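Chemist: sequence first, predicted coordinates after that:
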Amino acid sequence: MGTSAHTVKAFDQDLDQLRASIAQMGGLAEAAIADSMRALMQRDIETANRVIADDRKIDALEAEVERNAVQLIALRAPMADDLREVVAALKIAGVVERIGDYAKNIAKRVHLIEHSRDLGPMALLPEMARIVGEMVHNVLDAFAARDFAKAEAVCERDQAVDNFYNSIFRTLLTFMMENSQNITAATHLLFVAKNLERMGDHATNVAEMVYFAATGQHMAERTKGGDMASDQADG
């Protein structure tokens, strides 16, 4: 009995460490989203460079989560609910790492638009980024709390992100057609908007993993908002 209790306690401690590492990854990813957007809006090269450099911290944490999750499965042989949570942690770490990559991609655009004039649609980007940042924060809170209802609420916000993207896409196309001198800067902003839209998609993917880990059921199929030129601006 004592050995069994010790094993359960050790497993819980290992799982808590996984959750803590993912929470740390999430905090870094949230900061990267906010900082990359501030760098973009203010043409702040120093902040952009820091976002790009700090992405390595997220990558290192993902590798740590992967090692620990594999070790946990091998040593503890978790069953059912526990196994679902470990596998979810493993997958979520990969998704959060990808969100960090998208923030890094935005930061890389700062160098390219440093001397461009402001375009109207640029004003929509900070609010879009704010919603995405909240989705990332809330979905990782849902994972930590095994709160499937909160995970569902994250999915519901994805439509607002899609609406922002479609609005920005249409407006940027208009700017490009009105003045060919706008094409370069507008294209870079389109990449930024697309990266934000992709982050929202990834947050909903995490929400679906959290829902499954908590309930053992797959979330009901969602109707995805119309995504104009879905892969044209991915990068």
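Modeler: Great, that's in hand. Source: prediction; values computed, not measured.

Chemist: please make it C-alpha for all contacts and neighbour counts, starting now.
Modeler: OK.

Chemist: what does stretch 19-29 contact?
Modeler: If you take CA atoms under 8 Å, 6 or more residues apart in numbering as the criterion, stretch 19-29 is touched by 58, 61-62, 64-65, 89, 92-93, 96-97, 99-100, 103, 136-137, 140, 144.

Chemist: just the helices in this protein please.
Modeler: 2-42, 45-76, 80-113, 125-145, 148-178, 183-215 (DSSP state H).

Chemist: report the distance from the second one to the chain centre.
Modeler: What that stands for is helix 45-76. 14 Å (CA atoms, centre = their mean, to the nearest Å).

Chemist: I'd like to know which elements that helix is packed against.
Modeler: helix 2-42, helix 80-113 (3 or more CA pairs under 8 Å, 6 or more residues apart in numbering; DSSP states H and E).

Chemist: what angle do the first one and helix 125-145 make?
Modeler: An angle of 180 degrees separates the directions of helix 2-42 and helix 125-145 when computed by axes from the mean of the first three to the mean of the last three CA atoms, to 10 degrees.

Chemist: the last one too?
Modeler: Orientation of helix 80-113 against helix 125-145 (the same axes, to 10 degrees) gives an angle of 160 degrees.

Chemist: in addition, the following structure is provided for comparison:
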Amino acid sequence: MQDTSHIASAFDRDLHSIQALIMKMGGLVETAISDASKALDMRDTELAEIVRKNDKLIDELEEQVSAEVARVIAMRAPTAGDLRTVLSVMKISANLERVGDYAKNLAKRTSVLSEMPVVAGSGGSIRRMSSSVSVMLKDALDAYIQRDAVLAEDVRQRDAEVDQMYNALFREFLTHMMEDPRNITACMHLHFIAKNIERMGDHVTSIAEQVIYLVTGEFPDEDREKQDKTPYSMAPNED
């Protein structure tokens, strides 16, 4: 007969190890968001290149989390509640990887925009928006570690503020383009960047929803209304 206390103890150790990987991954993603927006604002192509290179570390951690999750499921045969925890971790890690990809996309645009005239006020607006997403991410990860569904729901609701910031930037860029056609190319790049940050917020919201599911066993009942009313077609995805 198997020693269930030993199995439980081994599962707890495995879970702690996986959670450590998640927090390391989260820290790298937070840094990527901060550095990418700073590089854009300061037109620092060297910092942008660091962000691009470090995205590989985030990808490697996601692969490591997936491998650890598969091992735990195979070896520990977790119960329903424990399986929910393990699968939530894998989904959180996938969302973190996507946020890292979007930060890399911001960095890719830095070298292009550094050769163009500055669009007044855009750098500060982009940094404020990315800072909001970064704080949301920190709180979502704190909610995960603390198993705090209330904090996770607060993060979920805050995504509406990011959507509103994106909408305001979209209108601002349209104004710049109409006032001076020479701004069109730069504003299109900036719109792409703002859209990527808005999508970061969506993935952070997904992390918060996973935390709520992990704690309560249910996903949030009410669909959160998206505040982004602008055309998606103007900002295609980039990997």
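Modeler: Right, received. Where do you want to start? None of these values were measured; they are calculated from a predicted model.

Chemist: Gly226 of the first structure reaches Asp162, doesn't it?
Modeler: Yes - counting by CA atoms under 8 Å, Gly226 of the first structure touches Asp162, with 7.2 Å between them.

Chemist: between those two, who's got more neighbours?
Modeler: Asp162 (24 against 12; other CA atoms under 10 Å).

Chemist: show the contacting residues for that one.
Modeler: 197, 225-227.

Chemist: and with 6 Å instead?
Modeler: By CA atoms under 6 Å, 6 or more residues apart in numbering, the contact set of Asp162 of the first structure is empty.

Chemist: the second structure: which residue goes with that one?
Modeler: Counting by TM-score structural alignment, Asp162 of the first structure lines up with Asp163 in the second structure.

Chemist: which of the helices of the first structure sits most buried?
Modeler: Most buried of these, by mean neighbour count (mean count of other CA atoms under 10 Å): helix 183-215, with a mean of 24.

Chemist: which residues touch the most centrally placed residue in the second structure?
Modeler: Centroid check for the second structure by CA atoms, centre = their mean gives Val99 as the closest residue, at 3.3 Å. The contact partners of Val99 of the second structure, taken as CA under 6 Å, 6+ apart, are Met200.

Chemist: so how far is Val204 of the second structure from it?
Modeler: 8 Å (CA to CA, to the nearest Å).

Chemist: repeat for Val119 of the second structure
Modeler: From Val119 of the second structure to Val204 of the second structure the distance is 28 Å (CA to CA).

Chemist: and what of Ile126 of the second structure?
Modeler: Ile126 of the second structure is 17 Å from Val204 of the second structure, by CA to CA.

Chemist: do Asp55 of the second structure as well
Modeler: 17 Å.

Chemist: with Phe11 of the second structure instead?
Modeler: For Phe11 of the second structure, the distance to Val204 of the second structure equals 27 Å [CA to CA].

Chemist: neighbours of Met234 of the second structure, how many?
Modeler: Using other CA under 10 Å, the number of residues around Met234 of the second structure comes to 11.

Chemist: quick one: map it onto the first structure.
Modeler: Per TM-score structural alignment, Met234 of the second structure is aligned with Gln232.

Chemist: what's the answer for Ala36 of the second structure, then?
Modeler: Ala36 of the second structure maps onto Ser36 in the first structure, by TM-score structural alignment.

Chemist: thought its match was touching Ala107?
Modeler: Yes - Ser36 of the first structure is in contact with Ala107 according to CA atoms under 6 Å; the separation is 4.9 Å.

Chemist: which residues are common contacts for these two?
Modeler: In contact with both Ser36 of the first structure and Ala107: Ala48, using CA under 6 Å, 6+ apart.

Chemist: next, format the helices of the first structure as CSV and append distance to Glu221 of the first structure.
Modeler: As requested, those are exported to CSV (distance: least, CA to CA, whole Å):
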stretch, distance to Glu221 of the first structure
helix 2-42, 26
helix 45-76, 28
helix 80-113, 19
helix 125-145, 18
helix 148-178, 11
helix 183-215, 10
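
Chemist: picking up where we left off before, next up, the contacts around the match of Ala36 of the second structure.
Modeler: By CA under 6 Å, 6+ apart, the neighbours of Ser36 of the first structure are 48, 107.

Chemist: try 7 Å
Modeler: Ser36 of the first structure sits next to 48, 51, 103, 106-107 when contact means CA atoms under 7 Å, 6 or more residues apart in numbering.

Chemist: got it, and Phe11 of the first structure?
Modeler: Remark: with contacts taken as CA under 7 Å, 6+ apart, Phe11 of the first structure is in contact with Arg76.

Chemist: and it, what's its match in the second structure?
Modeler: Counting by TM-score structural alignment, Phe11 of the first structure lines up with Phe11 in the second structure.

Chemist: please report how far that match lies from Gln64 of the second structure.
Modeler: Distance from Phe11 of the second structure to Gln64 of the second structure, by CA to CA: 17 Å.
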